[in-house]
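Trainee: sequence first, then the predicted structure, then my questions.
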Amino acid sequence: MTTRLHTTRSSYDTVAGDYAALFSGELARPLEMAVLAEFARRVRAGGGGPVGDLGCGPGRMTVHLEALGLDVFGIDLSPGMIEVARATHPHLSFSVGTMAGLDLADGSLAGALVWYSTVHTPIEELPPLFAEFRRVLAPGGHLLIGFKAGAEPVRRLEHAYGHAVDMDVYSVPPEHVAERVAEAGLVEVARLVREAEMTEYGLERTAQGFVLARKPAAP
């Protein structure tokens, strides 16, 4: 495991309980909810199947996807986050893992949700992740990725959720994400950018981006 992954995992292990408590009543903004609903609709329309919430954290989106009718499980880098997810949603399956090397068979997923899970990954390290997403998707399967949209290259986090942490946060231009999707052999279905909004925690620092893509169906 790289130093970056190790420090990110340790940071999320530290904040897991407080992070889950802070966001227990918040899921997503209305536009995001619509994007998630469309992702779920497309997965169901394609016949359904297993869906991975990759970088699931405490499982907020995992249980939401279940409510949308999907057969979903969660994977996260942080054992602390997985412990919280299992305690909060004991009827769902959660496991520790890394998006750079998913312990999943080729073509095993009908859908993959990557909900702000790449925000700690430098832009130059994104291509292998997208190749891994494509590998685990079945032909016709869908990928939905949410990310911080912008040109600010990196923001250093040394304190978050009431704790000292050691993480970098990356914003990525939406067109860059679309390029990585195409390079991985996925087909872009839709792209949405929502401008920063005021939330109960203050004004968001960046716009928010979402790309929905699919793996081409087998010939």
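Mentor: Thanks, I have the structure now.

Trainee: going forward, measure contacts and count neighbours with C-alpha atoms only.
Mentor: Noted.

Trainee: tell me the first helix or strand C-terminal of the longest helix along the chain.
Mentor: Criterion DSSP state H: the longest helix present in the chain is helix 3-22. Downstream of helix 3-22, the first helix or strand assigned by DSSP states H and E is helix 30-45.

Trainee: now that next one: buried residues?
Mentor: For helix 30-45, the neighbour count (16 or more other CA atoms under 10 Å) marks 32, 35-37, 39-40, 42-44 as buried.

Trainee: please produce TSV containing those, extended by distance to residue 212.
Mentor: Shown next, in TSV, are the buried residues of helix 30-45 (distance: CA to CA, whole Å):
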residue	distance to residue 212
32	12
35	8
36	10
37	12
39	7
40	11
42	10
43	11
44	15
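
Trainee: look up how far residue 146 lies from residue 124.
Mentor: From residue 124 over to residue 146 the distance is 18 Å, taken as CA to CA, to the nearest Å.

Trainee: more crowded one of the two?
Mentor: In terms of neighbours (other CA atoms under 10 Å), residue 146 is the more surrounded of residue 124 and residue 146; the figures are 23 against 7.

Trainee: check contacts around that one.
Mentor: 114-117, 208-211 (CA atoms under 8 Å, 6 or more residues apart in numbering).

Trainee: hmm, who's touching stretch 97-112?
Mentor: 43, 46, 48-55, 75-78, 128-129, 132-133, 135-144.

Trainee: one more to weigh against that first structure:
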Amino acid sequence: MEGSAEEVRRAYDAISADYAAAFPTTEPEAAVDLAMVEHLVVLLEASGGTHVLDAGCGTGRMARHLSDRGCTVTGVDLSPGMLAMARRDHPDLDVREASLLALPFGDDAFDGVLLWYSLIHLTGDELPVALTEVTRVVRPGGLVLTGFQVGDGPSDVGARLRTRGHDVTLVRHERRTETVGDALTAAGLVEQARLVRGPVGAEQQPQAFILARRPA
């Protein structure tokens, strides 16, 4: 059960309107999740640069959150449908269609990168490619924050979507925190903070957040 970029694109195109309606802002996030985002913003402010790439921005809800906190945000996503919702609901935000495997930006372009549950559809072979791209586009001294579900291997989240009327295939790759931490290190980043919490509400897996810095 690997999944493909085209399957991911089709799935998110199909659910984009429902997703935007269900989660217009930060409804899915626990307070402690947002505290990690706040920690990112505070560190960026202290470093003198707050240009953030929201890599896998979806409908733009986290980009909006960062923008409201004073960051200059550029978003990218694989799904035209999700981007259409982002442009509809947040017309002031800069969002573009792009793959995490080939980011359309120059080296050292951003002060920070947010990977908010956007690595979860990448295979084991794709993960290091994406993190190498992220390391390339964040400046020396810049920060990278990733959030993800903790688990072991792929799961078919498309099954739940199909019960809601969406005929899609969507694979989520759940990983141990050590696996993601090691991948960040292998990409040239240095871990700064790690948070793991148990499931809340309808969640079935623990959730993890790792903040890393590109060495200056």
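Mentor: In hand now; what should we look at? None of the values given here were measured: they were computed from a predicted structure.

Trainee: one step back: and the longest helix of the first structure, what's buried?
Mentor: So helix 3-22 of the first structure, judged by 16+ other CA under 10 Å, has buried residues 5, 7-17, 19-20.

Trainee: got the contacts of residue 146 of the first structure as a markdown table, with secondary structure and distance to residue 190 of the first structure columns?
Mentor: Below are the contacts of residue 146 of the first structure laid out as a markdown table (DSSP: H, G, I helix; E, B strand; the rest coil; distance: CA to CA, whole Å):
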| residue | secondary structure | distance to residue 190 of the first structure |
| --- | --- | --- |
| 114 | strand | 15 |
| 115 | strand | 16 |
| 116 | coil | 17 |
| 117 | coil | 19 |
| 208 | strand | 14 |
| 209 | strand | 11 |
| 210 | strand | 8 |
| 211 | strand | 6 |
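
Trainee: closest to residue 64 of the first structure out of those residues?
Mentor: Lowest distance from residue 64 of the first structure to the contacts of residue 146 of the first structure (CA to CA) belongs to residue 115, with 12.3 Å.

Trainee: excluding sequence neighbours, find me the nearest residue to the closest one.
Mentor: Excluding the flanking residues, the one nearest residue 115 of the first structure by CA to CA, 6 or more residues apart in numbering is residue 146, at 4.7 Å.

Trainee: in the second structure, which strand is the longest?
Mentor: What stands out as the longest strand in the second structure, according to DSSP state E, is strand 138-149.

Trainee: average offset between that strand and the first structure?
Mentor: Once the two are superposed, strand 138-149 of the second structure sits an average of 0.4 Å from its aligned residues in the first structure (mean CA distance after the TM-score superposition for the first structure).

Trainee: by contact count, what packs against whichever helix or strand comes after that strand?
Mentor: Next in sequence after strand 138-149 of the second structure, counting helices and strands by DSSP H and E, comes strand 153-156. If contacts are counted by 3 or more CA pairs under 8 Å, 6 or more residues apart in numbering; DSSP states H and E, strand 153-156 of the second structure sits against strand 171-174.

Trainee: so where is the strand it packs on in the first structure?
Mentor: Under TM-score structural alignment, strand 171-174 of the second structure corresponds to residues 168-171 of the first structure.

Trainee: neighbouring contacts of the matching stretch?
Mentor: So stretch 168-171 of the first structure is contacted by 119-123, 147-157, 206 (CA under 8 Å, 6+ apart).

Trainee: again, 6 Å this time
Mentor: For stretch 168-171 of the first structure, contacts defined as CA atoms under 6 Å, 6 or more residues apart in numbering pick out 119-120, 148-150, 152-157.

Trainee: nearest to residue 163 of the first structure among the residues you listed?
Mentor: When those are compared against residue 163 of the first structure (criterion: CA to CA), the nearest one is residue 157, at 10.5 Å.

Trainee: how far apart are the longest helix of the first structure and its match in the second structure?
Mentor: In the superposition with the second structure, the average deviation recorded for helix 3-22 of the first structure is 1.0 Å (mean CA distance after the TM-score superposition for the first structure).

Trainee: can you tell me how far residue 152 of the second structure is from residue 180 of the second structure?
Mentor: For residue 152 of the second structure relative to residue 180 of the second structure (CA to CA), the value is 12 Å.

Trainee: which residue packs closest to residue 167 of the second structure, ignoring adjacent ones?
Mentor: Distances taken as CA to CA, 6+ apart put residue 161 closest to residue 167 of the second structure, at 7.5 Å, once the chain neighbours are dropped.

Trainee: the helix or strand that neighbour falls within: which residues count as buried?
Mentor: Secondary structure assigned from DSSP H and E places residue 161 of the second structure in helix 158-162. Buried residues in helix 158-162 of the second structure, counted by 16+ other CA under 10 Å: 158, 161.

Trainee: what's near enough to touch residue 57 of the first structure?
Mentor: 76, 81.

Trainee: mind checking how far it is from residue 170 of the first structure?
Mentor: If you go by CA to CA, the gap between residue 57 of the first structure and residue 170 of the first structure works out to 18 Å.

Trainee: again, but for residue 119 of the first structure
Mentor: Residue 119 of the first structure is 5 Å from residue 170 of the first structure, by CA to CA.

Trainee: can you give the distance of the longest strand of the second structure from its chain's centre?
Mentor: Centroid separation between strand 138-149 of the second structure and its chain, computed with CA atoms, centre = their mean, to the nearest Å, is 10 Å.
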